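Trainee: could you look at this predicted model? Sequence included:
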Amino acid sequence: MASAPPPGEQARPRSDWAVLRRLLPYLWQYRWRVAAALAFMVAAKLANVGVPLLLKELVDALTPAPGQSLLGLPPGTEPWLLVPVGLLLAYGLLRFSTSLFTELRELIFAKATEGATRAIALQVFGHLHQLSLRFHLERQTGGMTRDIERGTRGVQSLISYSLYSILPTLLEVALVLALLGVKFELWYVWTTLIALVLYVFFTVRVTEWRTQFRRHMNEMESVSQTKAIDSLLNYETVKYFNNEAFEARRYDEALQRLRRARLKSQATLSLLNAGQQLIIAVALVAMLWRATVGVAQGHMTLGDLVMINAFMIQLYIPLNFLGVLYREIKQSLTDLDKMFALLDKEREVADAPDAQPLRLDAAPDIRFEDVRFGYERDRDILHGVSFTIPAGKTVAVVGPSGAGKSTLARLLYRFYDVGRPGAGPHEPTGRITIAGQDIRHVTQDSLRRAIGIVPQDTVLFNDTIEYNILYGRPDAGHDEAVRAARAAHIHDFIARLPKGYQTLVGERGLKLSGGEKQRVAIARTLLKDPPILIFDEATSALDSANERAIQAELRQVARDKTTLVIAHRLSTVVDAHEIIVLEQGRVVERGTHAELLAAGGRYAQMWALQQNTAEQEDGHQVA
């Protein structure tokens, strides 16, 4: 059994092109929108380049030749007749066209961007639910959710910056260089090219250098986020030990490291911006000086000077953001890579290629056959455990903490497969069968649909009580939820609440007591009504009166169902058809309650100890 890599271990980053290739299939389904957006982008840039050309014509038209009046018209002509109306209208139309085509491009491509983002986010969400329990026990929720958030935002940023900024700028540079080469001498082309090469080289080198500071800043941001979320999720524990100041110090230390990382990132960004502006200023001054000399010598017009200046401003305004764009694109690629790395994490427990749905006609028998298991390679939990739960019967597993009782439920649910991480192909692992079908050869969906569990530690969704009960069967209605609540002896409590079944239970159900949460868990399992039941300390959080009432109800529910009861309190399993005593991962005794007491072994010792404890507690209560 191969174990999944720990969540903290990042696989070797892919190249930028590899990440882009991974993204392309998500955009390919919107290829016609991409083509339309590119067409609008070209139209917008053609209109944008046409603006300085018209501006030149407008300036030249308004500049009188020596010894002539404006536009060659006689003195005293009305001022409005002096204005080249056609040029002005064309200039305004080009300006408007630039904005119009840009907005049409963004409107057309928005569906592609949002669709790709939704598809990737949904795929990651679904994949995370398919990963093994080991992954989710080892993950850091705050850091992982931050990676997913950055990754989905990275899709939008990458598409936006590349399609809306980089490609249009490259196209505009090509058009401007072509016009400068055709209309003027090549000196302008070479000056522009040299400035652009220096600008890009400086930007890329400095941005690559400062990426380490940006990456460190993001890591510190994830660390601080993780600490904050972890502390808030464990709010009660913090209060129990009066550690608010301790948690604040830990969070402040993380914030201090984040502050230092952000200051370094900002300082290097300022250096980058200053260097970029110096290159732009030198190139712009050189070109305007050359154009000014040309105007003074008479082989260039004032409109040519204005056009060259307008071209350079139009080029350098987007280039001002090249460092930001390059950094953001690199960061978006890094964030996407992290999210794709989550998608690449292999499922430790996966359906076999030929897996079939679990076939059940009635309550099945369950067999644990020489089951061996360990969470880690060098530490076994179960050592050849074998027992059978007959169809429609109840078998209880008891034993001290750490004996491996709850592990049996996890294996039955296939949260893990039998065996150990890194085990050799010939190491014995045993097997678990339901109605004679090895659970490794059936689909996990059909397996888990056939099992209902009341776990020892009940965690509820931050939603209403009714939502949490209906989670057992989401297509059920309110009346069925009420019937399940009555069976779990929680309906009266819910009815007394101001909002009844619409009462919010809070984060992880913290607004309810332990017993109330457990009864909600019982209700949703009763609503699911599966042929196999697992009660893992199902009444451990209840008082004695409620425990006896619910135990009677659970016995009624378990009738004609195959039931595995995992218990610490032996009084809750005296009616089981068979009791398995588990100790250090081995079956040490088995039999009915009466048989085990008569044997005078480990079970009898545990029974005597618990009875003495119960009598002492009753004595204290009487006193």
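Mentor: Structure received.
Trainee: CA only for contacts and neighbour counts going forward, please
Mentor: Noted.
Trainee: any buried residues in stretch 20-28, and which?
Mentor: Residues of stretch 20-28 classed as buried by neighbour count (16 or more other C-alpha atoms under 10 Å): 23, 26-27.
Trainee: pick the one among these closest to V155.
Mentor: V155 has its nearest neighbour among those in L23, at 8.3 Å by C-alpha to C-alpha.
Trainee: so which strand or helix has the closest one?
Mentor: Using DSSP states H and E, L23 sits within helix 16-28.
Trainee: so how far is that helix from its chain's centroid?
Mentor: Relative to its parent chain, helix 16-28 has a centroid offset of 19 Å by C-alpha atoms, centre = their mean, to the nearest Å.
Trainee: what are the ranges of the helices in the stretch 1-150 of the chain?
Mentor: 16-28, 31-62, 79-82, 85-130, 133-138, 141-161 (DSSP state H, counting those that start in this stretch).
Trainee: contacts for the fifth one?
Mentor: The one in question is helix 133-138. 4, 6-7, 415-416 (C-alpha atoms under 8 Å, 6 or more residues apart in numbering).
Trainee: go with 10 Å
Mentor: Helix 133-138 has contacts (C-alpha atoms under 10 Å, 6 or more residues apart in numbering) with 3-8, 128-129, 139, 345, 347-349, 375, 410, 414-416.
Trainee: one step back: now the buried residues of stretch 20-28 as TSV including distance to E583?
Mentor: Putting these into TSV (distance: C-alpha to C-alpha, whole Å) gives the following:
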residue	distance to E583
L23	52
Y26	52
L27	56
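Trainee: which of those residues lies closest to T525?
Mentor: Closest approach to T525 among the buried residues of stretch 20-28 (C-alpha to C-alpha): Y26, at 38.9 Å.
Trainee: out of the helices of the stretch 1-150 of the chain, which comes closest to A567?
Mentor: Of all those, helix 133-138 sits nearest to A567, with 22.3 Å by C-alpha to C-alpha.
Trainee: so what's the gap between the closest one and the chain middle?
Mentor: Distance of helix 133-138 from its chain centroid, counting by C-alpha atoms, centre = their mean, is 15 Å.
Trainee: ok, stretch 165-185 next?
Mentor: Distance, centroid of stretch 165-185 to centroid of chain: 41 Å (C-alpha atoms, centre = their mean).
Trainee: residues of it that come out buried?
Mentor: 165-166, 168-169, 172-173, 176-177, 180.
Trainee: what about the strands in the stretch 451-600 of the chain?
Mentor: 451-454, 532-536, 562-567, 578-583, 586-591 (DSSP state E, counting those that start in this stretch).
Trainee: packing partners for the fourth one?
Mentor: Strand 578-583 is packed against strand 382-389, strand 394-398, helix 405-412, strand 562-567, strand 586-591, helix 593-599, helix 602-622, with contacts defined by 3 or more C-alpha pairs under 10 Å, 6 or more residues apart in numbering; DSSP states H and E.
Trainee: nearest to I194, out of the ones you listed?
Mentor: Among the helices and strands packed on strand 578-583, the nearest to I194 by C-alpha to C-alpha is helix 405-412 (66.0 Å).
Trainee: tell me the helix or strand right after that closest one.
Mentor: On the C-terminal side of helix 405-412, the nearest following helix or strand under DSSP H and E is strand 431-434.
Trainee: put this beside the first:
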Amino acid sequence: MARNKFDIDENLESPFDIRHFGRAMVYIKKQKKPMIIAFLLSALSAAIALSAPLIMQHVVDVTIPSKAVGALFGWSALMLATIVVSVYLATIRSRIMTRVGQDIIFDIRTDLFKHLQELPFKYYDDRPQGKILIRVVNYVNSVSDVLSNGIINFILEMLNLVFIAAFMFAVDVKLSFVILAGLPVFLGIMLLIKNKQRRAWQAVSNKSSNLNAYLQESISGIRVTQIFSREQHNEGIFTRLATNFRTEWMRALRYNALIPFSVDNLATIVSALLYLVGLLALSPQDITFGVILAMSSYAFRFWQPILNLSNLYNSFINAVAYLERIFETLDEPVTVSDVPDAKELPPVQGRVTFDNVTFGYDPGINVLENLNFDIKPGESIALVGPTGAGKTTVVNLISRFYNLTGGKILIDDQDISQVTLKSLRGQMGIMLQDSFIFSGTILDNIRYGRLDATEEEIIAAAKTVCADEFIQEFENGYLTEVNERGSKLSQGQRQLISFARTLLADPKILILDEATSSIDAKTERLLQQGLNELLKGRTSFIIAHRLSTVRNCDRIMYVSDKGIAESGSHDELMAKRGLYYRLYSAQKMEVV
């Protein structure tokens, strides 16, 4: 799919809906109490600060002309006290809101991570990992301040405007209308650029996502890059993506800068008009110099909240682009989930039935069509055939990693689509071809799927798969720390640890997808002895390209042409001299 590339912009599935902010209120309501306290502190701080121009007016018009030196020191002390108290209250409010912002980040990020854990394989098939990571980390950081400080500041600045307007009109009505004259011009500018500004920040979001996706891909594939000396070519790709991001960022900033530029110039023009009207148009009987100074101060204070609101508007526009991405992820449907009346799958015997199963990863393109087979409890099944025929798809469907297009799969006559995923997968041991190792100790990695396992049980599982010997050779044995993806381990060692992790779960149905592909022949022979004992009494599905490893399975199914082309034991299929015979003979000749 086109969206599964680092250089393709992800267009939103639907336009932004203001109701997203209604959804965001869920996170804000959790912090209602500290936000109310912070708001009251902010309002009190602002009210105290607004008394300063009145003090200044009284000092200029009354205290100084009367030469009351003692009163002047008293008013000066009161002015200083208003500043100190206002700053102190603002500091307490800032500390409260810092914690609120972090709590909102925690809640949103936790919900995102929980939802990502539940999304089906198909979601990850269609997206680069970097484009998912940036939503959980960068985008959440970007919206947290708007959802915490932004809400309070918006309300506070609106109240500031009301308070300042009330103080202005109380001092002088005519000059108050002069100050308000620039407001319609500012609103017109905002209306002209708002849509362009939002689109600009959406473009920044896209380019940031692309850059992050390529960076993550490059780090994951650094060994391949260096093997093929692709450093310079990759640097060119990164430079192009970084340049695209910088270009869109600068374009968005130009829109952002236009708003404070407009406010500053309008404030300057209004102040000039204020002095012009106050000093030239009105007579001294109508207005005093103290009134002009007070109104000049209020003019600055009036446009300061407007500038703050414009900056909040910029932050709001930025947050819209990021909030859209966050809620788009949270709205991604969990298509593989428990049905409303799903029941627990009881302990299984291991019978597996495919009943007319049809499946395709993309609409209209089927990988399997009308597939039917029935596996008895304890039977070992080998799935062989050409690459891409659907072998891994079969075992993925048994585990219900994808929903069927048609038909149904039964385990002990129970439709797996009607049972809970936890009860289904909890009775399966699945070892995929990619042996993923998590950062931590070897002990933790083996115990990953069964947290209550004892150390003795872990060691026993490792011995069964011939992993104990090389683990004991490490200085710290099972407590040896390994890196993410097990970079300090060989591929064979990673595979054996994954094997031990799978077997420790003591599954009733065992799925091995190329489980021994990276293990040397000697270790494989030793491992096979343990596996033969382990497979007794369990239903097992084994995918292997080396046919010598599956010839002893109870049944071998050759997957081809969207179904099972041949099925039987090794001897039966060899006697038929069909597809399996030709594949086995070709491999035998290659070995020779």
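Mentor: Thanks, I have the structure now. Note that this is a predicted model, so its numbers are computed, not measured.
Trainee: and the TM-score between them?
Mentor: The TM-score (TM-score structural alignment, normalised by the length of the second structure) is 0.91; 587 aligned residues with a C-alpha RMSD of 2.7 Å.
Trainee: PyMOL command for the buried members of the contacts of helix 133-138 of the first structure?
Mentor: The following PyMOL line selects those of the contacts of helix 133-138 of the first structure that are buried, judged by 16+ other C-alpha under 10 Å:
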select buried, resi 3+4+7+128+345+347+348+349+375+414+415+416
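Trainee: isn't F213 of the first structure right up against V206?
Mentor: No: with contact defined as C-alpha atoms under 10 Å, F213 of the first structure and V206 do not form a contacting pair (11.4 Å).
Trainee: quote the end-to-end distance of stretch 500-508 of the first structure.
Mentor: Terminal residues of stretch 500-508 of the first structure lie 19 Å apart, using C-alpha to C-alpha, to the nearest Å.
Trainee: in a markdown table, list the helices and strands packed on strand 578-583 of the first structure along with distance to L263 of the first structure.
Mentor: Converted to a markdown table, these look like this (distance: least, C-alpha to C-alpha, whole Å):
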| stretch | distance to L263 of the first structure |
| --- | --- |
| strand 382-389 | 53 |
| strand 394-398 | 58 |
| helix 405-412 | 48 |
| strand 562-567 | 55 |
| strand 586-591 | 58 |
| helix 593-599 | 69 |
| helix 602-622 | 61 |
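Trainee: which of these sits closest to E328 of the first structure?
Mentor: Taking those one by one with C-alpha to C-alpha, helix 405-412 is closest: 43.5 Å.
Trainee: okay, buried residues for the closest one please.
Mentor: By neighbour count with 16+ other C-alpha under 10 Å, helix 405-412 of the first structure contains the buried residues 405-409, 411-412.
Trainee: with stretch 572-586 of the second structure instead?
Mentor: Neighbour-count burial for stretch 572-586 of the second structure [16+ other C-alpha under 10 Å]: 573-574, 579-581, 583-584.
Trainee: I459 of the second structure: which of those residues is nearest?
Mentor: Using C-alpha to C-alpha, Y584 is the member of these that sits closest to I459 of the second structure, with 36.3 Å.
Trainee: now do the contacts for the counterpart of S585 of the second structure in the first structure.
Mentor: Using TM-score structural alignment as the criterion, S585 of the second structure maps onto A608 of the first structure. Shown in contact with A608 of the first structure (C-alpha under 10 Å, 6+ apart): 597, 614.
Trainee: distance of A608 of the first structure relative to V587 of the first structure?
Mentor: For A608 of the first structure, the distance to V587 of the first structure equals 20 Å [C-alpha to C-alpha].
Trainee: hang on, the earlier thing: let me have the buried residues of helix 405-412 of the first structure in JSON lines, extended by distance to D438 of the first structure.
Mentor: Converted to JSON lines, the buried residues of helix 405-412 of the first structure look like this (distance: C-alpha to C-alpha, whole Å):
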{"residue": "K405", "distance to D438 of the first structure": "20"}
{"residue": "S406", "distance to D438 of the first structure": "20"}
{"residue": "T407", "distance to D438 of the first structure": "18"}
{"residue": "L408", "distance to D438 of the first structure": "15"}
{"residue": "A409", "distance to D438 of the first structure": "15"}
{"residue": "L411", "distance to D438 of the first structure": "12"}
{"residue": "L412", "distance to D438 of the first structure": "11"}
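Trainee: closest to F184 of the first structure out of the residues you listed?
Mentor: Nearest to F184 of the first structure among these, with distances taken as C-alpha to C-alpha, is L411, at 78.5 Å.
Trainee: quick check: closest non-adjacent residue to that closest one.
Mentor: D417 (6.2 Å; C-alpha to C-alpha, 6 or more residues apart in numbering).
Trainee: need the buried residues of stretch 165-185 of the first structure in a markdown table (columns: secondary structure and distance to T572 of the first structure).
Mentor: Below are those laid out as a markdown table (DSSP: H, G, I helix; E, B strand; the rest coil; distance: C-alpha to C-alpha, whole Å):
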| residue | secondary structure | distance to T572 of the first structure |
| --- | --- | --- |
| S165 | helix | 69 |
| I166 | helix | 69 |
| P168 | helix | 73 |
| T169 | helix | 74 |
| E172 | helix | 79 |
| V173 | helix | 80 |
| V176 | helix | 85 |
| L177 | helix | 86 |
| L180 | helix | 90 |
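Trainee: and the furthest pair within the residues you listed?
Mentor: Taking C-alpha to C-alpha as the measure, these have their most distant pair in S165 and L180, spaced 22.1 Å apart.
Trainee: still on that earlier bit, export the helices of the stretch 1-150 of the first structure to JSON lines and tack on distance to R486 of the first structure?
Mentor: Listed next are the helices of the stretch 1-150 of the first structure as JSON lines, based on distance: least, C-alpha to C-alpha, whole Å:
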{"stretch": "helix 16-28", "distance to R486 of the first structure": "48"}
{"stretch": "helix 31-62", "distance to R486 of the first structure": "55"}
{"stretch": "helix 79-82", "distance to R486 of the first structure": "88"}
{"stretch": "helix 85-130", "distance to R486 of the first structure": "32"}
{"stretch": "helix 133-138", "distance to R486 of the first structure": "32"}
{"stretch": "helix 141-161", "distance to R486 of the first structure": "36"}
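Trainee: looking at those helices, which is closest to A495 of the first structure?
Mentor: With C-alpha to C-alpha as the criterion, A495 of the first structure lies closest to helix 85-130 of those, at 34.2 Å.
Trainee: elements contacting that closest one?
Mentor: helix 16-28, helix 31-62, helix 133-138, helix 141-161, helix 322-344.
Trainee: which one of the ones you listed lies nearest to L360 of the first structure?
Mentor: When these are compared (using C-alpha to C-alpha), the closest one is helix 133-138, at 26.1 Å.
Trainee: the residue lying closest to G500 of the first structure once chain neighbours are set aside: how many residues sit nearby?
Mentor: Excluding the flanking residues, the one nearest G500 of the first structure by C-alpha to C-alpha, 6+ apart is I494, at 5.2 Å. I494 of the first structure has 20 neighbours, counted by other C-alpha atoms under 10 Å.
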